[in-house]
Structures are given as structure tokens and as C-alpha cells.
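Student: return atomic coordinates for the entry below.
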Amino acid sequence: MARFLITFPAAAMVAPADEMAAVDRDAHAVIAQAKAEGVYVFAGGIDGSVPPVRVSADGTVTEGGYPSARRLDGGFAVLDLPSRNAALSWAARFARACRCDQEVRAFGFDPAA
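Tutor: You can find the predicted model right below:
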């Protein structure tokens, strides 16, 4: 098993306002399926009302994230899956539910973690 990150940026969520209740319902249904199948690790959305900060090795706190990195926002799910193909299948479920494309990334395995 490997852990996969399935995400979408907030700008990708372009469903009409009158569909948002259905999007919410459908996305939560996919999460419920993941839990029922025992592959759910965690999921959520980045809280855009809380600005990011960057903390250096000496403890200095700087407002904002890395200047060169794209803004991190939107929704995400982490699932424990047997293969990349399984991750792509789950991403398709989320894409249908959220009405937007999903990105899939694999976490590197660290036996000490």
C-alpha cells in the first residue's frame, strides 16, 4: 500500500452556485466510500481565511508562504491505496463529485516515519 494525495485548486471549482449543495453531498459520499473501503487517511480543504506563514530554522516567522511557490488552496484527500491505478480511479470519483479535474501525487515511503 502507498499513500496518494488527490487535490484540486480552489480556482478549479467552477460549478454553478445552485450545484454547490450537490457537489458537497457528492464529495462527502466519496469520502464515505473511502472510509467504508478502509483506504481513507484524511481529507479536507485549505482554510483560505488563515494566511500562511513561513518559519525558518532559527524560529523567525515570516508572513506568507514561499514567494516562488504557487498558492496552496483548494481541497485534498490522502488515501492509502494498493497502486497508482487505484489512485487514478479514486481521483476520477472525486472529479465527478467535485465537477473539476483532480491532481494525483504519490507520497514517498519513509520506513522511519
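Student: when you work out contacts or count neighbours from here on, use the C-alpha atoms and nothing else.
Tutor: OK.
Student: what's the top helix by length along the chain packed up against?
Tutor: For the chain, the helix with the greatest residue count under DSSP state H is helix 20-36. Using 3 or more Cα pairs under 8 Å, 6 or more residues apart in numbering; DSSP states H and E as the contact criterion, the elements in contact with helix 20-36 are strand 40-45, helix 84-98.
Student: out of the ones you listed, which is the most enclosed?
Tutor: Between the helices and strands packed on helix 20-36, helix 84-98 has the highest mean count of neighbours, a mean of 19, where neighbours are mean count of other Cα atoms under 10 Å.
Student: next up, for comparison:
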Amino acid sequence: MAKYLISFPSGALLLSEEDLQAASDASHAVVEEAKAAGVWVFGGGIDESVPPVMVAGDGTVTEGTYPQTKQLEGGYAVLEVPSREAALEWAAKIAAACRCAQEVRAFHYDPAS
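Tutor: Next up, the predicted model:
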């Protein structure tokens, strides 16, 4: 089984308050379906009210982030499924629920974990 990251940026959710509640309800239903299917690993949204920090190898903490991840926000799900095709099927369910397209990325398999 491979793990896949399915995600979308916050800016992709251009919904009215009413539609946002309906999307939230539909998304929670897909999460419950994924849990029941045994493919749900983890998911959630980035708390954009909490600024990111960088932690160096010596433990030094500084505010900010890598320049290329400055816009890291939105919602994420990690699923463990038997194939890329299965990941794409789940991404389609999430996209329909959230009412926005989803990006799908595969994690490298680590035999040591």
C-alpha cells in the first residue's frame, strides 16, 4: 500500500457561508467513508492564524519559513491505498465534497518505517 497526500490551498474555497457549511458536511462524510474503508491516515487544515517557525538542528527557533513554502495553507489528507488509481478516486470524492480541485502527490516508500 502506498501513501498519498491529497490537498488544496485555502484560496480554492470560494464558497458562500451556506455553501461552506454544505462542503464541510460533505467533506466530513468522505472522511468517515475513508476511515470506514481503512484508508484514512491523517488529515486536517493548516491553522493559518498560527505563524510558522523554523527549528534548526541546534534547537534555535526563528519565525518564518522556507521561501518556497511561504504559501503553505489549506486542507490536507493522507490516505494509504493500494494504487495511484485508488488515490485519484478518493481525490475525486474529496474534490466533489470540497467543491474544489485536489492535488495528489505520492510519498516515497521507506522500507525502514
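Student: mind checking the TM-score on these two?
Tutor: The TM-score (TM-score structural alignment, normalised by the length of the first structure) is 0.95; 113 aligned residues with a Cα RMSD of 1.0 Å.
Student: circling back to that earlier point, buried residues, the longest helix of the first structure. List them.
Tutor: In terms of neighbour count (16 or more other Cα atoms under 10 Å), helix 20-36 of the first structure has its buried residues at 23, 26-27, 30-31, 34.
Student: contacting residues around that helix?
Tutor: Residues outside helix 20-36 of the first structure that contact it (Cα atoms under 8 Å, 6 or more residues apart in numbering) are 40, 43, 79, 93-94, 97-99.
Student: and the angle for that helix with strand 40-45?
Tutor: Angle, helix 20-36 of the first structure to strand 40-45, by axes from the mean of the first three to the mean of the last three Cα atoms, to 10 degrees: 160 degrees.
Student: tell me roughly how far helix 20-36 of the first structure lies from the second structure on average.
Tutor: Between helix 20-36 of the first structure and the corresponding residues of the second structure, superposition yields a mean separation of 0.5 Å, by mean Cα distance after the TM-score superposition for the first structure.
Student: mind checking the SS state of the residue nearest to the spatial centre of the second structure?
Tutor: With distances taken as Cα atoms, centre = their mean, the second structure has Y76 as the residue nearest its mean C-alpha position (0.9 Å). For Y76 of the second structure, the secondary-structure state derived from DSSP: H, G, I helix; E, B strand; the rest coil is strand.
Student: hmm, what's the outermost residue in the second structure?
Tutor: The outermost residue of the second structure relative to its centre, with distances by Cα atoms, centre = their mean, is D58 at 29.6 Å.
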